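> build me a model from this:
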Amino acid sequence: MVPEFGQMALIVALVLAGLQTVIPLVGVQARREWLMAYARPLATGQAVFLMASLLALTYAFVVDDFSVAYVAANSNSQLPTPYKVSAVWGAHEGSLLLWVTMLGWWGLAVAWFSRSLPLDMVARVLSIMGMVSVGFILFTVQTSNPFERHLPTAPMDGADLNPLLQDFGLIVHPPTLYMGYVGLSVVFAFALAALMGGRLDAAWARWSRPWTTAAWIFLTMGIALGSWWAYYELGWGGWWFWDPVENASLMPWLVATALMHSLAVTEKRGLFKSWTVLLAIFAFSLSLLGTFLVRSGVLTSVHAFASDPERGVFILALLGICVCGSLLLYAIKAPTVASVGRYEWVSRESFLLMNNLVLLVSAFAILLGTLYPLVIDFMGLGKLSVGAAWFNTMFVPLSVLLALIIGMGSMSRWKSDGLSRLGNELRWAFLAALVLAVAAPFIANGEWNWQVVMGLGVAFWLVAATLVDLWKKSRGRLKRIPTLGMSYMGMIIAHLGVAVSIIGVTMVSNYSLETSVKIAPGESAVLGNYRFEFAEFGHIEGPNFTSDATRFNVWRDEKLMEVLTAEKRRYNVSGQVMTEAAIDVSLLRDVYISMGEPLADGAWGMRLQVKPYMRWVWLGAIFMCIGGGLAVMDKRYRARQTRKVALSNEAVA
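This next block holds a predicted model:
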């Protein structure tokens, strides 16, 4: 009966989402506060019933209820319990239920953490979020019901979870990424609510910024976790492949980054109002596009969930309604809320606008490379593949330009500034970055490498310019730094995080060592100043797999550094074979061993890699998330917000 309870809870949540869409909006139009006040309890009720539905499905997995078709297709009695829980979102139906549940959580958060906002604004925001919930819950109930039964005969055991997903990374990566995707619906709702109410002002920007930043943090963390999982689980040692589904997560992240910076201008100067709303619409639209790509079957990817055309048509219709409806509202309302204010060509506003444009062009370049092959195929013009070379050619120069803009923009003044002043302030930072970047490749391996000079140059420039800005604003006194505010310190740490990631990407892309060898027990292979000694071959019995295992002694400069064990697992139920790489991790380099195929005379094909500064790619993402977290916790926004709303209410009275 638990699955039936879960399905009933999902249907109740759909009803509550429908009421949440209609009742508060009617209250706003009729100016009835008692109707607007229903927004919060309806959002709370929807979140509670969605959570109950998700817990019911989780229970079915944990107790091995194989009468539920989704459980039978994605679990097995031998599966360890943590993976039974993660199997809930291991395929299309369950991942969609997790998606809508998180949408309910975000609505609950808005309901209970926006107490100081005007009631009509909260009613509009939650009503719009209710509309989005109706679409996705209806999609779940109509085409993707995770509670369907195998009746009257149920299998004795399940087909097992995809071995790729039997990993800690897939326990945490999808929920984190979904929180980012779905969080953009809050930003979308705030933007449309502001348009509907004609309230595109500094207060609206201040209300929107914490929600935008929170969604961006989750999206950043989710992308980084996905990269980390691909690196160690897929066995090839890569961390980004420009896979269409990877691109689908990067595009809304780029636009959300632009949105955060645009909201800063709207809050500080009252400018870019219409542009900021448009970015909010684009960010959420791209998250919906990612959902369409993953679940429609239009592409093949290790990340893709479904290949049902009916589901694709439903999501495409939902995407069309959201995008076309919001753009229509924008076309009607945006001219009435135009920004008033002036700024010079050299000013912080200009640099932030350039920042926005570069990020948007980057997102468009990725969108073009992702969709163009699909369009060509759909039109019957043949098969076309857009590979990593094209994306790197488009994205890398734009990233360099963006880093240069960030460095100058952080030092610039609002309204008006001068290139001569910026040049005087930043000339030593530029020279220091240039000297260090030119010297770096010679220090690393004694050879000139223009790609390393370019990559490290922009990273060092970003670090130097950020530290100069911190020094100037603190007037060279460390005691003043805490008084600069959490939001400012968050910006500093996030920008340093970008620089750290650039350093990691540059070093690992240019100085990685890799070789594929045929090697038998007792033999050794040399890579750089590392020697890999094949010490032993054996077998490991896991809870639901057996594996061939190779133990290697890794020597550096003839000193034993580490003992690593790589595996080739065969899963008992599905019979699928997976590679489990052995990785020795340090801050300055990774040593990576993955097994290939068995060869004659007891030898194995092995892939050996040394990857310098690999951890810095993800360390930078951690810094970005910490910086975003500090910005969200800035008490100044909440205090100002409360005073602003209080004054507004007094004026109305």
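
> only C-alpha atoms from now on, for both contacts and neighbour counts.
OK.

> give me the residue at the spatial middle of this structure.
Taking Cα atoms, centre = their mean, the centroid of the chain lies closest to Leu219, which sits 2.6 Å from it.

> that one: what's it in contact with?
176-181, 249, 253 (Cα atoms under 8 Å, 6 or more residues apart in numbering).

> in a markdown table: the residues you listed, plus distance to Arg115, secondary structure and neighbour count.
Output for those, formatted as a markdown table (distance: Cα to Cα, whole Å; DSSP: H, G, I helix; E, B strand; the rest coil; neighbours: other Cα atoms under 10 Å):
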| residue | distance to Arg115 | secondary structure | neighbour count |
| --- | --- | --- | --- |
| Thr176 | 26 | helix | 20 |
| Leu177 | 27 | helix | 25 |
| Tyr178 | 25 | helix | 24 |
| Met179 | 22 | helix | 25 |
| Gly180 | 23 | helix | 29 |
| Tyr181 | 24 | helix | 29 |
| Ser249 | 32 | helix | 24 |
| Trp253 | 28 | helix | 27 |
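
> with distance to Gly457 added, can I get those residues in JSON lines?
As requested, those are exported to JSON lines (distance: Cα to Cα, whole Å):
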{"residue": "Thr176", "distance to Gly457": "32"}
{"residue": "Leu177", "distance to Gly457": "31"}
{"residue": "Tyr178", "distance to Gly457": "34"}
{"residue": "Met179", "distance to Gly457": "34"}
{"residue": "Gly180", "distance to Gly457": "31"}
{"residue": "Tyr181", "distance to Gly457": "33"}
{"residue": "Ser249", "distance to Gly457": "28"}
{"residue": "Trp253", "distance to Gly457": "24"}
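
> report the secondary structure state of Arg569.
Using DSSP: H, G, I helix; E, B strand; the rest coil, the structure places Arg569 in strand.

> residue boundaries of the strands in the stretch 451-600 of the chain?
Secondary structure of the stretch 451-600 of the chain (DSSP state E, counting those that start in this stretch): strands located at 513-519, 524-527, 530-541, 545-556, 559-571, 577-580, 582-585, 589-598.

> quick one: list the elements packing against the third one.
Packed against strand 530-541, as judged by 3 or more Cα pairs under 8 Å, 6 or more residues apart in numbering; DSSP states H and E, are the following elements: strand 524-527, strand 545-556.

> just those: most buried one?
Among the helices and strands packed on strand 530-541, the stretch with the highest mean neighbour count (mean count of other Cα atoms under 10 Å) is strand 545-556, at a mean of 19.

> please provide the structure for the following sequence as well, for comparison with the first:
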Amino acid sequence: MSVEIGSLALCAALAVAIFGTIIPVVGVYRSDRRLVDAASPIAHLVFVLVLIAFATLIHAYVVSDFSVLNVVQNSHSEKPLLYKITGVWGNHEGSMLLWVFIITFFSSLIALFGGNLPERLKALILSTQASITTAFLLFILFTSNPFIRVNPPALQGRDLNPILQDIGLAIHPPLLYLGYVGFSVCFSFAIAALIDGRVDAAWARWVRPWTLVSWVFLTGGIMVGSYWAYYEMGWGGYWFWDPVENASLMPWLAGTALLHSAIVLEKRGALKIWTLFLAILTFSLSLMGTFLVRSGILTSVHSFAVDPARGRAILAILFFFIGAALVLFALRASSLKTGGLFRPISREGLLVFNNLFLTTATATVLIGTLYPLLLETLTGQKISVGAPFFNLTFGPLMVPLLLMVPFGPLMAWKRGDMLAVAERLSGAFVLAIIATLIVFYQTSLRSILASLGIGLAAFVFLGGLYDLWFKSGTKSTGFFVRLRRLGKLPRSNYGTALAHIGLGITLFGIVAVATFGQENILRIEAGQSANIAGKHVLLEGARNVNGSNYSETQFRFSVSEAGKDMGNVTAAKRFYPSQNMPTTESGIKNYGLSQLYIAPGDVNNNGLVVHIWWKPEVVCIWLGAVFMMIGGVFSLTDRRLRVGAPKRANTRSKRPEKGA
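A predicted model of the protein is given here:
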């Protein structure tokens, strides 16, 4: 397949996307049904054209077409097929094409499943989506074209960065981008609503499924990326407050606030302006995160000097969409009618409390991420903002938020009773206190903060269970009657409970690893051993193995406890000749929800330097994220979201239409 087909498809997609930006708006302005209806087929056509371009690039990687510069720079003929394919988005140009492919995919889905949307609103949404697509296509074609040829063709590729040749990186970027780009739909809904002047419960019902889908994918992307860094980098950690990690955390926090705000708007017609602002903010943070990671800014703030055209294009896109959206918001938000009133002690009030803490936490992460970059740009001074800053600012903001999580679902709308809800949660509170005291006793009264953390995790976890239990009946309801009613509860109730349960599980894993984890760094030779957490780790020996495009030295360890064999762990040091780069392949052994983690270091005549960790309950960190994702999927399958909001008559559509 000639790569020129891909270039032509992108050019055609750009032309059609420009039409898709203009024609629906003209149709809405002129009340021309034909132009309004053209928005959907245009969205489908752009998707097909970008799909052709994306498939062309994948084919070039699969067949190792070394006449294509992008393939030469990021592939190798001996690389496994899976990593040839994932190499497509393992670089800047290919990842931007994946970005455009996903946004056109979402646009096509809106056109396909948006039959219950008012025609004007749907046309404006698709027009906004097309404008974003247009900007990215211009960016790709003029600064990041993945189809550039090299003449003469190279004999061999330079290979993909070895640490990216992993199944985790095959899954992580697509999931992350589905989350990032999915929030573009929420952004487009907000822009369309501001232009059309309609924000109500029906609008919230339409936008909430897209918010949920994006949130679920972004949660999955962060989870997979965290676990990939945990086992692939050999550092033994799951989160480092690295700017790249923060770039995905910020839209997740804002998206979580948006999800809760949309619920208030749907149920009570309140928080209209705030929900619109969060929709704009979340996608703006997605844009910022995407380009911070892919532009090279995080590697060096002077990278624009290396490629000024790409840097200017990135800044232009950011300023245009974020600036234009905020200007429109400032001009139109005041004209929207305010929603219903509610007391501070109510479900709405607690959701507002949730939003305030989430957005404040987002601002904290944003400042800690961008401040070093801005300072270096303005003064040339380099500083590092790391875990101590984020732990001291982000952590305290999360504590009151987590304390209120179990109260929210049990609180009544409009006017609630905090004492009544507290009475319902008294059992969960007592059990959480017991868990706190047990941990406090087991740590020999040394770690009060860790004990309180475990107690808080238990309270959040049990709060999710209590939520379902009390929604199945009252005190006088029989046990078996409750069980039958549990099966009839709306799936969104299960979704909320599972998400909160997952939050408690993740918190438990974080506190358990921080409190009870152990590590040991030593130099050993074959036949020597080390002890950690009551386990005896013996280095049995080493052997050399050749892979498809690498060679490695594998180290085999046997593990025993109290004289009982607990299995073997294999870790390795790899070397990739094409990149002249070594990597560390950690050895991990699961013991229930805990893990023994071994990372080999330097090897010389004096033996092997080895770093051994005992990670108690560490799997809970990612297991909790899985529960959150399952909760989001449960909410998506709720009948109320599947049916959607009814299509309301629009008074403007009653006027005579041209071409009707």
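
> for Gly107 of structure 1, which of the helices and strands packed on strand 530-541 of structure 1 is the nearest?
strand 545-556 (41.4 Å; Cα to Cα).

> can you tell me what sits against that closest one?
529-541, 560-572, 595.

> with stretch 287-300 of structure 1 instead?
Stretch 287-300 of structure 1 is contacted from outside by 92, 181-182, 184, 244-245, 248-249, 252, 303-313, 315-316, 319, 374, using Cα under 8 Å, 6+ apart.

> Produce a PyMOL select command limited to the buried residues of the residues you listed.
In PyMOL, a selection of the buried entries from the contacts of stretch 287-300 of structure 1 looks like this (16 or more other Cα atoms under 10 Å):
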select buried, resi 92+181+182+184+244+245+248+249+252+304+305+306+307+311+312+315+316+319+374
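
> grab the nearest non-local neighbour of the equivalent of Met581 of structure 2 over in structure 1.
Taking TM-score structural alignment, the alignment pairs Met581 of structure 2 with Gln576 from structure 1. Closest residue in space to Gln576 of structure 1, ignoring its immediate chain neighbours: Arg570 at 5.6 Å, by Cα to Cα, 6 or more residues apart in numbering.

> sorry, back to before: tell me which of the contacts of stretch 287-300 of structure 1 fall in helices.
Using DSSP state H, the members of the contacts of stretch 287-300 of structure 1 that fall in helices are 92, 181-182, 184, 244-245, 248-249, 252, 309-313, 315-316, 319, 374.

> please report the distance of Arg209 of structure 1 from Ser114 of structure 1.
13 Å (Cα to Cα, to the nearest Å).

> show me what contacts His150 of structure 1?
For His150 of structure 1, the contacting residues are 66-69, by Cα under 8 Å, 6+ apart.

> can you pick the most crowded of those residues?
For these, neighbours were counted using other Cα atoms under 10 Å, and Phe66 has the most, 24 neighbours in all.

> now name the helix or strand holding that residue.
Secondary structure from DSSP states H and E places Phe66 of structure 1 outside every helix and strand.

> distance check, Phe480 of structure 2 against Gly473 of structure 2.
In terms of Cα to Cα, Phe480 of structure 2 sits 11 Å off from Gly473 of structure 2.

> same question, Phe189 of structure 2
Counting by Cα to Cα, the gap between Phe189 of structure 2 and Gly473 of structure 2 amounts to 38 Å.

> helices of the stretch 351-500 of structure 2, start to end?
Per DSSP state H, counting those that start in this stretch, the stretch 351-500 of structure 2 carries helices over the ranges 387-404, 418-424, 426-442, 448-471, 479-486, 491-516.

> could I get those as TSV with distance to Pro153 of structure 2 and mean neighbour count?
TSV is the format used below for those (distance: least, Cα to Cα, whole Å; neighbours: other Cα atoms under 10 Å):
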stretch	distance to Pro153 of structure 2	mean neighbour count
helix 387-404	46	15
helix 418-424	70	14
helix 426-442	64	17
helix 448-471	58	22
helix 479-486	64	13
helix 491-516	50	23
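
> out of the ones you listed, flag the one nearest Ala201 of structure 2.
Among those, helix 491-516 comes nearest to Ala201 of structure 2, with 16.9 Å by Cα to Cα.

> what span of structure 1 is that closest one aligned with?
Mapping helix 491-516 of structure 2 onto structure 1 (TM-score structural alignment) gives residues 486-511.

> what's the mean deviation for the matching stretch versus structure 2?
Compared with structure 2 after fitting, stretch 486-511 of structure 1 deviates on average by 0.7 Å (mean Cα distance after the TM-score superposition for structure 1).

> ok, stretch 356-369 of structure 1 next?
Stretch 356-369 of structure 1 sits 0.3 Å off on average (mean Cα distance after the TM-score superposition for structure 1).

> who touches that stretch?
With Cα under 8 Å, 6+ apart as the test, stretch 356-369 of structure 1 has contacts from 247, 250-252, 254-255, 257-259, 261-262, 386, 390-391, 394-395, 398, 401-402.

> now that stretch: buried residues?
Within stretch 356-369 of structure 1, the residues scored as buried using 16+ other Cα under 10 Å are 356, 358-363, 365-367, 369.

> Throw the residues you listed into JSON lines and include distance to Ala13 of structure 1, thanks.
Shown next, in JSON lines, are these (distance: Cα to Cα, whole Å):
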{"residue": "Asn356", "distance to Ala13 of structure 1": "38"}
{"residue": "Val358", "distance to Ala13 of structure 1": "41"}
{"residue": "Leu359", "distance to Ala13 of structure 1": "37"}
{"residue": "Leu360", "distance to Ala13 of structure 1": "36"}
{"residue": "Val361", "distance to Ala13 of structure 1": "39"}
{"residue": "Ser362", "distance to Ala13 of structure 1": "38"}
{"residue": "Ala363", "distance to Ala13 of structure 1": "35"}
{"residue": "Ala365", "distance to Ala13 of structure 1": "39"}
{"residue": "Ile366", "distance to Ala13 of structure 1": "36"}
{"residue": "Leu367", "distance to Ala13 of structure 1": "34"}
{"residue": "Gly369", "distance to Ala13 of structure 1": "38"}
